[in-house]
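> attaching a predicted model along with its sequence, questions to come.
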Amino acid sequence: MSQAIEFWEGFYAEREVWSGKPNALLVREAADLPPSTALDLGCGEGADVIWLASLGWRVTGIDASATALKRAAAHAAEAGVTDRVSWQQHDLSLSFPDGEYDLVSASFLHSPVAGDEERNHILGQAAKSAVAPGGLLLIIGHAGVHPEHGPLPTTAEVLADLALGPDWTVEKDEVVSRPESKAGTGLDNLLRLRRQGLRP
């Protein structure tokens, strides 16, 4: 068992984090897209996957934790979208799902057991290559300094690590305020990146 799988299995064994609510920035960016194929990296208990599937997307959810994926499958069954979702367990620093997708979503891929090099590999090589021509890569992350993860990369740093070629367009590069449930206002980074080309 890899370090990431061991950590996230322990994380979900100790708590349930299901709210049933999809990521607000994903909703903002994807609500008006025509349903097609999507890949959700680090899907947890599946709220984003289920929301996309409810709109007609065919979605693959990836997480390191088998416990989280089991709960996600149960929630998908309750929502009646089982026929439009699939679940795969991956330590994304070691393995990655096959195929290309019209939407690849990577939300809050911050991990105490994965360093910057691993995250850069996941986003800059694996996630980028999974986007079909004409498709979108959405990268959403906390901004600033996180109490558990320390200083987090800026959008400029993420873009530098991605090393996008001429076949990519940066459609959005934003720092967005979000209400926090505990105190104050938090900040999230958003990158909306379009791979050029025609869909087959």
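That came in fine, so what should we check first? The shown structure was predicted, so the numbers you read here are calculated from the model rather than taken from an experiment.

> only C-alpha atoms for contact and neighbour calcs from this point on.
Will do.

> okay, strands next: where are they in this protein?
Applying DSSP state E to the chain gives strands spanning 37-41, 58-63, 85-89, 101-107, 131-142, 145-146, 150-151, 168-179, 185-195.

> TSV for the ones you listed, including mean neighbour count and distance to residue 27?
What follows is these, written out as TSV (neighbours: other C-alpha atoms under 10 Å; distance: least, C-alpha to C-alpha, whole Å):
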stretch	mean neighbour count	distance to residue 27
strand 37-41	25	13
strand 58-63	24	15
strand 85-89	19	18
strand 101-107	23	11
strand 131-142	23	11
strand 145-146	12	23
strand 150-151	11	26
strand 168-179	14	14
strand 185-195	19	12
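
> tabulate these (CSV), appending distance to residue 72.
Shown next, in CSV, are the strands of the chain (distance: least, C-alpha to C-alpha, whole Å):
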stretch, distance to residue 72
strand 37-41, 12
strand 58-63, 9
strand 85-89, 8
strand 101-107, 16
strand 131-142, 20
strand 145-146, 26
strand 150-151, 29
strand 168-179, 25
strand 185-195, 24
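
> which one of those strands lies closest to residue 115?
Minimum separation from residue 115 across the strands of the chain (C-alpha to C-alpha) falls at strand 150-151, 11.4 Å.

> this is the comparison structure:
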Amino acid sequence: MTTDDARTSWDGIYAARPVATDPRPNVRLTETVTGLPPGDALELGCGEGGDTLWLARQGWRVTAVDVSAVAVERLTTLARSLGLGDRVTAERHDLGATFPESPEGTEGFEGGFDLVTAHYLHTPYDLDRAAVLRRAAHALRPGGRLLVVDHGSTAPWSWNQDPDVHHPSPQEVADGLALDPATWTIERADAPRRTATGPDGTTAEVTDHVLVIVRRTA
């Protein structure tokens, strides 16, 4: 499937939803970031913007990206209406083709972010996810964190209901990035459970696969 297919599909998904006025942040983000000094953050796959807005309220400067122009435009408008427009920059990217620039104005490989977060960056469309996350790790400053949260179980509302689907463990995801352990270290790799609420308001117990990687040196 082409990039245009992905853009059209995700634009349609977000356009069909009511405009979110107070999207909630993901619990794995808040528990990881609370207590860290604010800096420059990058969110990959921002969607409705709950994580981005929460970070901005904590004093972070956030670059938020999504393949959907609808999601990006809505987040930009919402951030401005909440008085957070000076802390939020929302951009449309197909991460398989383009990557946002670091705060210094150079490509992400130069290491300009203190936090990169990717929650549920799963898609039925072609995406070399390992390459994207590897680039995200290179986008960190020394001391910065890459937070990757994946589905560890299939919720009743998941688009993929294949009973044989494999949910890679956090360690498998880390192994796939093939990062030099002299530069990057795993701070967290576990599979906590929580009660989640689906788009229709129903709840279910789900498993998250949580990976936190810290860049130790330049």
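Now that the structure is in, tell me what you want to look at. All values reported here derive from a predicted model rather than from experimental measurement.

> and the strands of the first structure: which comes nearest residue 22 of the first structure?
With distances scored as C-alpha to C-alpha, the stretch of the strands of the first structure nearest to residue 22 of the first structure is strand 101-107 (10.8 Å).

> now do that closest one: distance to the chain's middle.
7 Å (C-alpha atoms, centre = their mean, to the nearest Å).

> please apply the same query to stretch 33-41 of the second structure.
From the chain centre to the centre of stretch 33-41 of the second structure is a distance of 15 Å (C-alpha atoms, centre = their mean).

> in the first structure, what range does it match?
Using TM-score structural alignment, stretch 33-41 of the second structure lines up with residues 30-38 of the first structure.

> for stretch 83-91 of the second structure, same thing?
By TM-score structural alignment, stretch 83-91 of the second structure lines up with residues 80-88 in the first structure.

> look up how far residue 104 of the first structure lies from residue 194 of the first structure.
10 Å (C-alpha to C-alpha, to the nearest Å).

> overlap of the contact sets of these two?
136, 137 (C-alpha atoms under 8 Å, 6 or more residues apart in numbering).

> quick one: the biggest helix by length in the first structure to the second structure mean distance?
The longest helix of the first structure (DSSP state H) is helix 66-79. Taking mean C-alpha distance after the TM-score superposition for the first structure, the mean distance separating helix 66-79 of the first structure from the aligned residues in the second structure is 1.2 Å.

> buried set for the match of stretch 33-41 of the second structure?
30, 35, 36, 37, 38 (16 or more other C-alpha atoms under 10 Å).

> among those, which two are most distant?
30 and 37 (12.0 Å).

> how near is the residue minimising distance to the centre of the first structure to residue 1 of the first structure?
In the first structure, the C-alpha nearest the mean C-alpha coordinate belongs to residue 106, at 2.3 Å (C-alpha atoms, centre = their mean). Distance of residue 106 of the first structure to residue 1 of the first structure, computed by C-alpha to C-alpha: 23 Å.

> same check on residue 21 of the first structure?
30 Å.

> which position in the second structure aligns with residue 61 of the first structure?
Match for residue 61 of the first structure (TM-score structural alignment): residue 64.

> wait, its match touches residue 85, no?
No - in this structure, residue 64 of the second structure is not within contact of residue 85 by C-alpha atoms under 8 Å, at 12.0 Å.

> and of the buried residues of stretch 30-38 of the first structure, the nearest to residue 14 of the first structure?
Set against residue 14 of the first structure, the nearest of those by C-alpha to C-alpha is residue 38 (29.1 Å).

> surely the closest one is in contact with residue 55?
No - contact criterion C-alpha under 8 Å: residue 38 of the first structure and residue 55 do not qualify, at 11.6 Å.

> ok, and what's touching stretch 17-29 of the second structure?
Contacts for stretch 17-29 of the second structure (C-alpha under 8 Å, 6+ apart): 48-54, 74, 78, 117, 147, 149, 210.

> do the same with stretch 114-125 of the first structure
Stretch 114-125 of the first structure is contacted by residues 4, 92, 93, 106, 109, 158, 161, 162, 163 when judged by C-alpha under 8 Å, 6+ apart.

> let's see it at 10 Å
3-4, 41, 91-96, 106, 109-111, 126-130, 137, 139, 149, 152-153, 158-164 (C-alpha atoms under 10 Å, 6 or more residues apart in numbering).

> if we can go back for a sec, for residue 12 of the first structure, find the nearest of the strands of the first structure.
In terms of C-alpha to C-alpha, the element of those nearest to residue 12 of the first structure is strand 58-63, at 11.2 Å.

> next one: that closest one to chain centre, how far?
A distance of 10 Å separates the centroid of the chain from that of strand 58-63 of the first structure, by C-alpha atoms, centre = their mean.

> on average, how far is that strand from the matching bit in the second structure?
Per aligned residue, strand 58-63 of the first structure averages 0.4 Å (mean C-alpha distance after the TM-score superposition for the first structure).

> what angle do that strand and strand 101-107 make?
Counting by axes from the mean of the first three to the mean of the last three C-alpha atoms, to 10 degrees, strand 58-63 of the first structure lies at 30 degrees to strand 101-107.

> got TSV for the contacts of stretch 17-29 of the second structure, with distance to residue 11 of the second structure too?
Putting the contacts of stretch 17-29 of the second structure into TSV (distance: C-alpha to C-alpha, whole Å) gives the following:
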residue	distance to residue 11 of the second structure
48	12
49	15
50	18
51	19
52	19
53	20
54	23
74	11
78	17
117	22
147	25
149	23
210	28
